[in-house]
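# Sharing a model that was predicted from the sequence below.
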Amino acid sequence: MERVAEANAEFYQAIETGDIDLMGRVWAEEEQTPDLVCVNPGWPMLRGRAEIMRAWSLVMANVPYIQYVLTDTHIGVSGEIAMVTCEENVLTAEDDNPGFVAGGQVVTTNLFIQTEQGWRLWSHHASPVMLEEDDPDDE
């Protein structure tokens, strides 16, 4: 399970540091897994390594700052397949608004497959959590 946790951490490290080469090493190759899939909140489903890597390149080129604090992380391993579920507490900033930081919460399932190179990401599915707004009548 430790190696799965490390592979999962590398995925988030790649995003936070804008390291597209690391992101490429995190994801499995097409011949290792059928139908690589990536679902990010508000995006259409991405299928295949080329489409997924192109999308991450765009994210990395256009998000100047992003940080993930993972909570409620659970790892399950069955043979050559591993599943990581967690809550992503995300902080982002924008270039055109210095000092502005936005936050959000996302629940995520990451599936990994054991390959000769180690654990590699097969599927990333992230869904936003709708946070309750404070009701002014409750005050």
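Perfect, thanks for sending it. Please read all numbers here as calculations on a predicted model, not as lab measurements. Residues are numbered from 1 along each chain as shown.
# Please count neighbours and contacts with C-alpha atoms only from this point.
Noted.
# host element of Q67?
strand 65-78 (DSSP states H and E).
# Toward the C-terminus, what is the element adjacent to that strand?
Counting by DSSP H and E, what follows strand 65-78 is strand 81-93.
# Can you name the next helix or strand after that following strand?
Following strand 81-93 in sequence, per DSSP H and E, is strand 101-115.
# which outside residues touch that next one?
Outside of strand 101-115, the residues within contact range by C-alpha atoms under 8 Å, 6 or more residues apart in numbering are 4, 8, 28, 32-33, 80-94, 119-130.
# now the residues you listed: which count as buried?
Buried subset of those (neighbour count, 16 or more other C-alpha atoms under 10 Å): 4, 8, 28, 33, 81-88, 90, 92-93, 119-127.
# ok, back up a step: list the buried residues for the strand holding Q67?
For strand 65-78, a neighbour-count test (16+ other C-alpha under 10 Å) marks 65-68, 70, 75 as buried.
# got the residues you listed as CSV, with distance to Y12 columns?
Output for these, formatted as CSV (distance: C-alpha to C-alpha, whole Å):
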residue, distance to Y12
Y65, 13
I66, 10
Q67, 8
Y68, 7
L70, 9
I75, 16
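# try this one next to it:
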Amino acid sequence: MPKTPYRTAAPPGATADDVEAAFYEALQAADLDQLMACWADDDEIVCVLPGGPRVTGAPAIRAAFERMFSLGAIRAEPQRVRKIETMTTSVHSVIERVEITLSEGPHQSWVVATNVYLKTAQGWR
């Protein structure tokens, strides 16, 4: 049973790559609803933000991104992506260039991330 109102991350027929693009667009726009639409509707979804703890479940993940967005603008762009794909799973090992705007000005760093996408009844998430 869905925990939150269902929202489409990408159009029907979208690929894991399309959902990843939608995720990064939502991240840069600080669009929390669109960002959360990229996640599977599952109690066991997991997120580890840079420097943060392992966060499990949509409410906790949403709260973590709310805190992150409250610190200022975030620009994250995948620069290098390595993929392992099957019919129902796509694992992307990504090197991201991340720029955040703090009160002291912009700060840039490189982050290694692993994004895992599953093909669900609602499409890729």
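On my side now, so go ahead. All of these numbers come straight from a predicted model, not from anything done at the bench.
# Superposed, what's their TM-score?
Once superposed, the chains reach a TM-score of 0.81 (TM-score structural alignment, normalised by the length of the second structure), with 112 aligned residues with a C-alpha RMSD of 1.5 Å.
# State the distance from the spatially most central residue of the second structure to S103 of the second structure.
With distances taken as C-alpha atoms, centre = their mean, the residue of the second structure nearest its centroid is F23 (4.8 Å). From F23 of the second structure over to S103 of the second structure the distance is 25 Å, taken as C-alpha to C-alpha, to the nearest Å.
# got the contact list for P41 of the first structure?
Counting by C-alpha under 8 Å, 6+ apart, the residues that P41 of the first structure touches are 126-128.
# got those residues as TSV, with secondary structure and distance to G24 of the first structure columns?
Below are those laid out as TSV (DSSP: H, G, I helix; E, B strand; the rest coil; distance: C-alpha to C-alpha, whole Å):
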residue	secondary structure	distance to G24 of the first structure
A126	strand	19
S127	strand	22
P128	strand	25
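# show me the contacts for W56 of the first structure.
Contacts of W56 of the first structure (C-alpha under 8 Å, 6+ apart): 15, 20.
# so it, which of the three states?
helix (DSSP: H, G, I helix; E, B strand; the rest coil).
# Which position in the second structure pairs with it?
Counting by TM-score structural alignment, W56 of the first structure lines up with F65 in the second structure.
# how far away is its match from T89 of the second structure?
Taking C-alpha to C-alpha, one finds F65 of the second structure at 24 Å from T89 of the second structure.
# Output the longest helix belonging to the first structure.
helix 2-17 (DSSP state H).
# follow-up on the earlier one: would you check that the residue nearest to the centre of the second structure makes contact with D33?
No - contact criterion C-alpha atoms under 8 Å: F23 of the second structure and D33 do not qualify, at 10.5 Å.
# Report the set of residues contacting both of the two.
By C-alpha under 8 Å, 6+ apart, no residue touches both F23 of the second structure and D33.
# For the contacts of P41 of the first structure, give me JSON lines that also has distance to Q105 of the first structure.
JSON lines is the format used below for these (distance: C-alpha to C-alpha, whole Å):
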{"residue": "A126", "distance to Q105 of the first structure": "10"}
{"residue": "S127", "distance to Q105 of the first structure": "9"}
{"residue": "P128", "distance to Q105 of the first structure": "6"}
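# Which of the residues you listed sits closest to E16 of the first structure?
For those, the closest approach to E16 of the first structure (C-alpha to C-alpha) belongs to A126, at 16.1 Å.
# Against P64 of the first structure, how distant is the residue lying closest to the closest one once chain neighbours are set aside?
Among residues not flanking A126 of the first structure along the chain, T108 sits closest, at 4.3 Å (C-alpha to C-alpha, 6 or more residues apart in numbering). Remark: distance between T108 of the first structure and P64 of the first structure (C-alpha to C-alpha) = 22 Å.
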